[in-house]
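J.: return atomic coordinates for the entry below.
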Amino acid sequence: MLNILSILVGLVALIFAIPGLIPLLGWLNWLAVFIGVIGLAIGALSSHNSGRNLNIAVLIVAAIRLSLGGGFF
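T.: Next up is the predicted model:
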């Protein structure tokens, strides 16, 4: 059950991260990081790894985009 919840939270974070790749919408990645960390914590409590891995992937994409844009753009 926690794995499904973690996957759903990861998909919500992904919905914020994809438009955050567009220039001047990089601030959406801060939301994606925040939601992704919550999903990662839920996924860590689960016995399966797929939800945790999805959230890790979303966090990596959002963090790289934030580092390229200087944290804002």
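J.: C-alpha only now, for contacts and for neighbours.
T.: Will do.
J.: all strands of the chain, in order?
T.: Counting by DSSP state E, the chain forms no strands at all.
J.: sequence B follows; please return its structure for comparison with A:
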Amino acid sequence: MGLISLIWGVVAMLWMVIALVPLLGWGNWFLIPFATLGAIIAAIGIAVTRSENRGRAKAGLVLNGIVIIVGIVRLSLGGGII
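T.: Predicted coordinates:
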């Protein structure tokens, strides 16, 4: 679960960079639920695995959390469209 959430977070980060381009802000409407699902997978990975193997899941949770926050801020600055 940790590796999946980490890869999910990297893909979400790349998508976020593309969605920061002007006139591509509508991609954040799809990005936020995508990153939320990645954060849920990371949370499950943290809850299920033993304490010494949680690093990837924690990194995935942080990446997806950053993407969610940046996506929400970007949508609020652009009025939800741009």
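J.: what's the neighbour count on the aligned partner of residue 61 of the first structure in the second structure?
T.: Aligned against the second structure by TM-score structural alignment, residue 61 of the first structure finds its counterpart in residue 70. For residue 70 of the second structure, the tally of surrounding residues (other Cα atoms under 10 Å) stands at 18.
J.: against residue 47 of the second structure, how distant is residue 70 of the second structure?
T.: According to Cα to Cα, to the nearest Å, residue 70 of the second structure and residue 47 of the second structure sit 26 Å apart.
J.: before we move on, what about residue 69 of the second structure?
T.: From residue 69 of the second structure across to residue 47 of the second structure, the span is 23 Å (Cα to Cα).
J.: same check on residue 67 of the second structure?
T.: Applying Cα to Cα to residue 67 of the second structure and residue 47 of the second structure gives a distance of 21 Å.
J.: of those two, which one has the most company?
T.: Higher neighbour count among residue 67 of the second structure and residue 47: residue 67, with 27 against 12, using other Cα under 10 Å.
J.: separation between the more buried one and residue 33 of the second structure?
T.: 10 Å.
J.: may I see the buried residues of stretch 26-35 of the first structure?
T.: Judged by neighbour count using 16 or more other Cα atoms under 10 Å, the buried positions of stretch 26-35 of the first structure are 26-33, 35.
J.: now do the contacts for the spatially closest residue to residue 70 of the second structure that is not a sequence neighbour.
T.: The shortest distance from residue 70 of the second structure to any non-neighbouring residue, by Cα to Cα, 6 or more residues apart in numbering, is to residue 16 (8.0 Å). By Cα atoms under 8 Å, 6 or more residues apart in numbering, the contact set of residue 16 of the second structure is 28, 31, 67, 70-71.
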